[in-house]
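> My questions are about this predicted structure, shown below with the sequence.
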Amino acid sequence: MSKTILEMRSITKTFPGVKALQDVNLDVREGEIHAICGENGAGKSTLMKVLSGVYPHGSYDGQIIYQGEEQQFRSIRDSEHKGIVIIHQELALVPLLSIAENIFLGNEQAKGGVIDWDETRDGARKLLSMVGLTEDPDTLVTNIGVGKQQLVEIAKALSKQVQLLILDEPTASLSEKDSQALLDLLLEFKKQGITSIIISHKLNEISRIADRVTVIRDGKTIETMDTENISEDRIITSMVGRSLDDRYPSRTPQVGDVVMEVKNWNVFHPLHRERQVIRDVNITLRRGEVVGIAGLMGSGRTEFAMSLFGKSYGQKISGEVLLNGKKVDTSTVDRAIRNGIAYATEDRKTYGLNLIDHIKHNTTIANLLGVSRWGVIDDLAEMDVANDYRKKTNIRSSSIYQVTGNLSGGNQQKVVLSKWLFANPDVLILDEPTRGIDVGAKYEIYTIINQLAAQGKAILVISSEMPELLGITDRIYVMNEGRIVGEMPTSEASQEKIMRSIVRAEGKAS
């Protein structure tokens, strides 16, 4: 058995009004990949911030034993000097600096106070090759994709002589291909003797690469499992405190008349005027129906949704939108909302929420008229609305005055849903509604979707997870290269049929 490289003993961390961690224990063996699982808000990221010095010694109770010695990290720099490097879910790269500059930021290759650019570029090339990248070190980070940015972060960690690598939801924003490449890289690091801790809600990934799994629930350690005992069902039961025999809540669809029709929808790229992104898309949504759009990354699903919602994406947009048989104007976000259309973006942190404001204001922002009198916001009415939706969507927070940026991903998504529910739309477009959310919070989101459908709302769900679409929708459109290439009732759909529609479409295009 490998020796223990890290012990965290009785870690307790308290924020005003909230005990985030309570007597948490964790031990990690040298050279292993150790996964940490738990629902959003369970305390996983908080524990890793304690370990890495983001929350310095003195701000928590308990002990950190690393390499046999008690550590008292007062900053990230302290932990990095010991070979502990954390890569946060929100990447800490500077977009307008080059790859090489980002890799050695804070660790500049300098002589006599002057940066040696040849050494910087050569060092960056060597590190990039270790993570499988062939990019020119002078390339700006903003010009590479998220998957490659994640690898640049890992190259940056390698430049600091990493011994214990911590990754917080490293594949949350990656495509399946990029996710697999990153997981393969972690397995390669394991062969080289690097120890890794990975926080992830993707149980299939954990089952594939983890040697052991520690589950945290409500700020407490529940159990640690070895590889031979790891199963998705057991992890889920430990995470949520109950068995989820069915991951998708059952419902009996009551589909009514057509609410929305989109006819001959065409969209061109916002920068490249001659590049058509969406081609002749036609869809219908019925009252009480949950409709999905399946497709591979880059198929145009998000571009279609954003262009539909106030022309938030693209140019030279043409086509018609009919609500209840009547043509409506959705050319601005305000007009789309007034006509009963809502869009919950896939990027809730950038476009869906004001992260520095509290829950109350985020809940009412899309329908200020609903909490105003004679043009003045009624603070008591706004407070009642926010409290009401906090209860309805089960937002876990200290109060409606908690800053939204401090909520877990699942609870942030519930705030996004609350915002649009209060706007009372007839059509709700949900773009990747459960991205970055654990299985327990997903179930709650699915339950909310079912409740909305039961109220007669028409719901359009865009998701990269085919099992999710098969589990919650009534009908599925398949999209590829900006076109609708298939349509089927979910009762007749399967992952194979969806992929067959995509492949056939690509064959015709070629």
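Looks like it came in fine.
> alpha carbons only for contacts and neighbour counts from here, please
OK.
> Run a quick check on G352 versus S418, I expect a contact.
No: look at G352 against S418 with Cα atoms under 8 Å: they stay out of range, at 11.3 Å.
> where exactly do the helices run in the stretch 101-250 of the chain?
117-130, 146-158, 176-191, 203-209, 232-240 (DSSP state H, counting those that start in this stretch).
> Could you figure out how far the second one is turned away from helix 117-130?
So that's helix 146-158. Here helix 146-158 runs at an angle of 110 degrees relative to helix 117-130 (axes from the mean of the first three to the mean of the last three Cα atoms, to 10 degrees).
> Helix 146-158 - contacts with which helices or strands?
Secondary-structure packing of helix 146-158 (3 or more Cα pairs under 8 Å, 6 or more residues apart in numbering; DSSP states H and E): strand 84-87, helix 99-103, helix 117-130, helix 176-191.
> structure B:
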Amino acid sequence: MTLTDAAAPAVAPRTPALEARDIVKRFDGVHALDGAGFEVLPGEIHALLGENGAGKSTLIKVVTGLYAPDEGVLLRDGEEVEFATVRAANHAGVVALYQELSVIPSISVAENILLGDQTPSRGGLVQWRALKRKARAQLDSINQRIPLNMLAGDLTPVQQTMVAFARALATDARVLILDEPTASLTDTEITDLFAVLRSLRERGVAIVYVSHRLEEVFELCDRLTIMRNGRTIVTKDVADSHIDEVISTMVGRSAGELYPERGSGAGPVALTAANIDGRRVKDVSFEVREGEVLGIGGLAGSGRSELLRILAGAQKHSGGVVTVGGTTLKQSPGVGRALEAGIALVPEERRSQGVILGATIQDNIAVANISEVSTMGIVSASRISVITQRGMKDLQIKARGPRQPVSELSGGNQQKVVLAKMLARRPKVLLMDEPTRGIDVGTKAEIYRLIRQLAEGGTAVIAVSSELPELIGMSDRILIMHEGRVSGEVPAEGADEEVLLAYCYGKAEAHDHHQ
């Protein structure tokens, strides 16, 4: 029997713990937010989604007192508020924990938890026993056993996140805003984090969860709000939505259009790896052809990234031979030699390895292409300008101009600068480690398009990814690694995620069963 509407008990609408209404924010006359808003209820985990540049970060900065809105209102528990500073927002119980972790590395865990106003003191002297007792109570409340005397800088990323939580709770935060909290965590650590977030939800804390990882949103969150171009597009229950629908709403096009058509076919062999041995990699052999995109998958620690570093000359190997375009590289040739032979690597850690953040876009591109932009040691400004303009145009880098510092660009555009830098070299083989890590869906689509364009132009692309749908969508052929060895190989066309996952766990029998 179904209840009619009349028989259903009336539920009083809950007052949002925090609401942003019709927020407008302009920078240099450009709308970063154009009437955006969202609300989060007490005891709710609410996902805030959108591509890079959709306005999520700006909206969070407005609700946490970093930016003042040009128009619109903020309400805390239904009362209109103005947060002139971050401290004012914190006093009202609204606290943001950012991706760049908010602990002070040089002081202890206990001191981090009870910073500033929270430190128990009498007559200006810190009461250490009371401080430790209170800090321990905060950690206990989220089931964490972290040593109180440890320096925060010595903790793992997940422990630092937990300490930041404990500090927020010590200030009686009722609205927690998390920006990409799982970016540097392992699967086990993510499970721990989710357990803590669920316990906070039960205690009535309102949590705003910003993440690019949609699987997490569907596992953890109650409702989601999607932003696009500075506006709020939709808010709905997670239970009433699915990933493809979210992606197409974020991008304004369907998920199927994320990946370009596969290539028309591969040419001669571009690179051969024979019996490669490294620290973790054991006896790996494969070849990749001109115009082919070879995807490499496997769990964290399977040896995928090490294999790329060995091919790029960035890590020594103890056995095996790499041949590029008919030339056999000497053992552990070094990055310079590998580059000369035509192998370029776009690393996963773009911020530390891929770009010089303080330098401009054009300087980043020029440094990597000194032979191309100089004659007899004299650098040609016009040549730098030509390859920079070409890179910015080909890759659709969104920036004020070639002289903008890379540090001011979004993550996706930083990734494109790394690519532009490598592509200016016109490599025979392009190695990419997690090419779309931490990048929004729209930029992902552009990077897949670029990978495909390169392949069409005859480059062999080898891309490592931990996301199975991405491996299937962007590759022509997929190798899966397990504990340093190749555990399986399949054509990407029509590949089955379950089969790939079985290979990731080293279960080759799945393959026999599949045949």
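Looks like it arrived, so ask away. Model, not experiment: these values are computed from the prediction.
> TM-score for this pair?
TM-score for the superposed chains, counting by TM-score structural alignment, normalised by the length of structure 1: 0.89, backed by 495 aligned residues with a Cα RMSD of 2.6 Å.
> returning to what we had before: of G352 and S418 of structure 1, which one has the most company?
S418 (25 against 19; other Cα atoms under 10 Å).
> Which residue in structure 2 aligns with the more buried one?
Residue pairing (TM-score structural alignment): S418 of structure 1 is matched to A420 of structure 2.
> host element of its match?
helix 411-423 (DSSP states H and E).
> elements contacting the next helix or strand after that helix?
Sequence-wise, the next helix or strand downstream of helix 411-423 of structure 2 (DSSP H and E) is strand 429-433. If you count contacts as 3+ Cα pairs under 8 Å, 6+ apart, strand 429-433 of structure 2 packs onto helix 304-311, strand 343-346, strand 460-464.
> Of these, which is nearest R145 of structure 2?
R145 of structure 2 lies closest to helix 304-311 among those, at 32.4 Å (Cα to Cα).
> how distant is the helix or strand following that closest one from the center of its chain?
Once helix 304-311 of structure 2 ends, the next helix or strand along the chain (criterion: DSSP H and E) is strand 319-324. Computed by Cα atoms, centre = their mean, to the nearest Å, the separation of strand 319-324 of structure 2 from the middle of its chain amounts to 32 Å.
> Okay, buried residues for strand 319-324 of structure 2 please.
The neighbour-count check on strand 319-324 of structure 2 (16 or more other Cα atoms under 10 Å) flags 319-324 as buried.
> Can you name the residues in contact with that strand?
For strand 319-324 of structure 2, the external contacting residues (Cα atoms under 8 Å, 6 or more residues apart in numbering) are 270-278, 283, 311, 328-331, 341-342.
> Switch the helices and strands packed on strand 429-433 of structure 2 over to a markdown table; also include mean neighbour count and distance to E489 of structure 2.
A markdown table is the format used below for those (neighbours: other Cα atoms under 10 Å; distance: least, Cα to Cα, whole Å):
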| stretch | mean neighbour count | distance to E489 of structure 2 |
| --- | --- | --- |
| helix 304-311 | 25 | 14 |
| strand 343-346 | 26 | 22 |
| strand 460-464 | 26 | 14 |
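> can I get the ones you listed in TSV with distance to I146 of structure 2?
Listed next are those as TSV, based on distance: least, Cα to Cα, whole Å:
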stretch	distance to I146 of structure 2
helix 304-311	31
strand 343-346	36
strand 460-464	34
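> Excluding chain neighbours, what is closest to the match of S418 of structure 1?
Nearest residue to A420 of structure 2 in three dimensions, chain neighbours excluded: G391, at 5.0 Å (Cα to Cα, 6 or more residues apart in numbering).
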